[in-house]
Every structure is written in structure tokens, then in C-alpha cells.
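In: coordinates only, sequence not included:
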């Protein structure tokens, strides 16, 4: 009876992933992906033969996903460390972070994108206000039926609101798994592909810890949410975080598809023309 009560209490407290052995699985790269320290640390490695990657054991359908990541240090030019939620299929949904490496001393580029029903092309890019290779930092995705908020150390860097009322698809229907991978993309990742991967610096390694999924879980066609995960269903930016988001956009945004008139000569996407 005590064991049953303890398991029930854990469920009611939400889905918290504190052990990578239980919550994630290495899916490619052979031994280049490792789960260490009794499941408390995970590393992904790229060398001149292969990268590596993992995915979550569960599918999530709304909630808040947190992961602490320490990115590839030194000369990481040409490398990409991807961290994202995604469903499968031609009409998949996806919520992306991609960390584009750079030469030593130059800032990482944080590339974000949102796909709905298989269509993306909603890229925004940022530089960071800290060195993401020295310490672990928390990268979060808040996803509910009203909005998607990308945050770093609880500071929002991007919001993508639900605009279905004016005909803009929003990732709402499909449950998604969490994925991460490290791979070589030197044809485009660093300065448009002008800077290539220096394989003498390999292996390149990203590290992960403190995964937390305070999220609804999809299993066998049914979605279950604990009382705590339901609190995320109506979350939105408060006044403090609206100002934080404005600070990030004014000081660290380096690309916004909503201002790229050359890319969209027939007119910017509809969501870019909506007044807040």
C-alpha cells in the first residue's frame, strides 16, 4: 500500500525527469552518446565519422520542458547542437532551438523555428548575453494551446502566439517527443558556410543535465495531465517578462523572418502583420 501511495504521489506531482536512464534514450551515434553519473549527466559527441542524438521516452502534449545544456567549447565552427520538440510525418509540428557554433571568442547563434502542419520558415536568431560553453544554462519551451514561449534561464527570448483565428496554423494537434543531436553542418551553419569545421578540434561535445518535463503525457492515444501540469495550460507572459522579451529583441536579435522583405517579396507572412 505504501508503494502504491508513493507512486500515486509522484504522478500527481507531475512528470519530472531527474534520471536520463528512465526518461531519455540514445538513438544514434553508437557510443558517441553517453549517459553518465547514474543517469544524472548525458553527453553527445561529434567526430569526423558521426554525430549523435537522443530522444525522450515519452510523448508530450502541452506543458513546460526544461533542460540544462553546456554547449561545445572552443572552436565549434560548423557544428550544430539541436534541441527541439517534434512529432512525426509530413505534416509534423516542431519547436526548435539550434545552436550554431562559431570561432573561438565569437558568439554562438541561437536559431529558433516553429513548424505547424509541416510548414516552418519562421526563423528568429539571437546572440547570447553570456558564454554558453562555460556553465550549464537552462533552455525551456513552454507550449500550451495559446502560445509557445522560448526561454533561457527563465528569460523569454521569443513568443509565438496562436493565430488560428486569422488562418495561421499552430502546433496544437500532435503530441511531440523531445530530441537533441549534434552534427556537422559546415555548409551553412557558421557565417553562411564560409567557416568550415576544423576536425583537428574534434571530438566536439555538448553536455546535458537536469531534464524536467512538467507536461501532459500522450500514451496509447490518450493524454493525461496532473493537476500541476494543468497550470501551464493558461500561462502567458506577465508584464515583467514582456519587458524582458523586449530587452532581448532589442539587444540580441540578429534575424527576424518578420522583417525579411527580400525573402517574402509578395508580402510578409500574415502573423507578422498582426498588431499586438
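Out: Everything's here; your move. The structure displayed is predicted, hence computed values, not measured ones.

In: going forward, measure contacts between C-alpha atoms and count neighbours the same way
Out: OK.

In: for residue 43, list the residues it contacts.
Out: Residue 43 makes contacts with 32, 33, 34, 35, 36, 205, 206, 207, 208, as judged by C-alpha atoms under 8 Å, 6 or more residues apart in numbering.

In: sketch out the helices for the chain, chain order is fine.
Out: With DSSP state H, the ranges of helices along the chain come out as 2-12, 20-23, 227-230, 239-252.

In: one step back: ok, of the contacts of residue 43, which come out buried?
Out: Buried by 16 or more other C-alpha atoms under 10 Å: 32, 33, 34, 35, 205, 206, 207, 208, out of those.

In: putting a second one here so we can go through both:
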């Protein structure tokens, strides 16, 4: 998930975001840092806190082989290097040397996040995006539209990256994760500002389960 190269995309138009009423436990469940994750607003919002002891994460209950995966995110107002707020699709064993992954990652720098694609390898397909709004001021919608020909990365329904690939390029089933964690590649954390809290809403999935 390291930051290797930059391809800057600058947008100038604002978008009004429509909030979703999807509840967290329809598609998702916590899977680590349980005491640093809270479900609020009658199940419609998840807040993830990270401090020097832990971050947290949640994952989808199912795996998919294509689909539209959408999340509304508001990152911590207290910014520092090293804190990564993420929304991504990943194959089951992320610790394997070879895996598949499709990323949205905020990297602790105001107004910027990176996208990345891993396909049976360590990745190195990063693109850094300059946002046209402050992602800590309000919720905005981030979408991964994954089909057999391409991946569209969207922000507030605007495509910020198109990744085209040959058939069967991504071969593994993927599940969805939302995590806030300490990534050393993203810089050193200023823990004097801790805790950092990011919020997630709009837990929308229109995915195609894989054939067993």
C-alpha cells in the first residue's frame, strides 16, 4: 500500500451528497479493534477511533467477484502523517505474498487520498488524487465500480480514475473492508493529537457473489 508515484487529478465542482439509510449490519461486521469501533445512529454510522494502542476495522459478510461498492466517509479533523483511513476490496488472506486488492486510502494529508490496485502482486499502481473539498468537514461518497473489464473509482459520482484490464485479470473473490490504521509508509504519527476518529455511513453494496 506504499506511495510510489503520483498522478494528480484536480476537481473544481462541488457536489451535494445524499445520505443513505443502509444500516451497518446488513452487509458488514467488525473484525478487529472491537473496543475502538462504535456503531451509532441506530446502526447507520460507524465511528473508528485510533490511538497509540490500536485502530479498528470492519468487513463485509460476503465475498464478491464484481459489483458496486459505495461508502460515505468523513475523516478525522485532526490530521497527521501515518494515519490511514481506508475503504477497499481485498482477497481473503491479505498476508499472502500474492493477493488481489482495490483501494481507496486517505493518507493523513489534507484533501488527498490514493487509489491502488493489486493483482497477484505487491501493487505499485498508486495514483494520488487531490480532492476539491475538505474530506474532514462532511461526509462524501466514495465508490468502487468493479466489473470484468475495468474498475471505476468515483467520488461524489465523479470518476477520478479508470483502470482498464484484460479478462480474468482479477481472479480471486474479494470482500470489503473499512479500516483506520497506522501505516508507517504514510509518515510518522503525531500521537500528541490522538485520538483520531473517522466516520463511515451509507453501507451500500450491489455485488455479484462468486460461483462456488
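Out: Cool, got the structure. Keep in mind that this is a model prediction, so the values were computed, not measured.

In: coming back round to it: can I get the helices of structure 1 in CSV with mean neighbour count?
Out: As requested, the helices of structure 1 are exported to CSV (neighbours: other C-alpha atoms under 10 Å):
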stretch, mean neighbour count
helix 2-12, 11
helix 20-23, 18
helix 227-230, 17
helix 239-252, 15
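
In: among these, which comes closest to residue 102 of structure 1?
Out: With distances scored as C-alpha to C-alpha, the stretch of the helices of structure 1 nearest to residue 102 of structure 1 is helix 239-252 (16.2 Å).

In: which residue is the nearest non-sequential neighbour of the spatially most central residue of structure 2?
Out: Centroid-nearest residue in structure 2: residue 87, 1.3 Å away (criterion: C-alpha atoms, centre = their mean). Nearest residue to residue 87 of structure 2 in three dimensions, chain neighbours excluded: residue 178, at 4.5 Å (C-alpha to C-alpha, 6 or more residues apart in numbering).

In: what lines up with the one you found in structure 1?
Out: Under the alignment (TM-score structural alignment), residue 178 of structure 2 pairs with residue 180 in structure 1.

In: what sits against that match?
Out: Residue 180 of structure 1 makes contacts with 53, 54, 55, 81, 82, 83, 84, as judged by C-alpha under 8 Å, 6+ apart.

In: recalculate using a threshold of 6 Å.
Out: 53, 54, 82, 83 (C-alpha atoms under 6 Å, 6 or more residues apart in numbering).

In: tell me how many other residues surround residue 122 of structure 1.
Out: Counted by other C-alpha atoms under 10 Å, the residues lying close to residue 122 of structure 1 total 16.

In: tell me how far it lies from residue 38 of structure 1.
Out: 39 Å (C-alpha to C-alpha, to the nearest Å).

In: one more: residue 128 of structure 1?
Out: From residue 128 of structure 1 over to residue 38 of structure 1 (counting by C-alpha to C-alpha), the distance is 31 Å.

In: more neighbours, these two?
Out: Between residue 128 of structure 1 and residue 38, residue 128 has the larger neighbour count (other C-alpha under 10 Å), namely 17 against 10.

In: which position in structure 2 pairs with that one?
Out: By TM-score structural alignment, residue 128 of structure 1 lines up with residue 131.

In: residues contacting its match?
Out: If you count contacts by C-alpha under 6 Å, 6+ apart, then residue 131 of structure 2 has 111, 112 around it.

In: burial count for the counterpart of residue 58 of structure 2 in structure 1?
Out: By TM-score structural alignment, residue 58 of structure 2 lines up with residue 54 in structure 1. The local packing of residue 54 of structure 1 (other C-alpha under 10 Å) involves 22 other residues.

In: nearest residue to residue 54 of structure 1 other than its sequence neighbours?
Out: Nearest one to residue 54 of structure 1, counting by C-alpha to C-alpha, 6+ apart, is residue 26 at 4.2 Å.

In: quick check, that neighbour in contact with residue 52.
Out: No - counting by C-alpha atoms under 6 Å, residue 52 is not a contact partner of residue 26 of structure 1; they are 7.9 Å apart.

In: now the buried ones among the contacts of residue 43 of structure 1 in TSV, with distance to residue 229 of structure 1?
Out: Formatted as TSV, these follow (distance: C-alpha to C-alpha, whole Å):
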residue	distance to residue 229 of structure 1
32	33
33	30
34	29
35	27
205	32
206	29
207	27
208	23
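
In: residue 135 of structure 1: which of those residues is nearest?
Out: Nearest to residue 135 of structure 1 among those, with distances taken as C-alpha to C-alpha, is residue 207, at 10.0 Å.

In: now which residue in structure 2 aligns to that closest one?
Out: Here residue 207 of structure 1 is matched to residue 199 in structure 2, going by TM-score structural alignment.

In: how near is that match to residue 177 of structure 2?
Out: Residue 199 of structure 2 is 14 Å from residue 177 of structure 2, by C-alpha to C-alpha.
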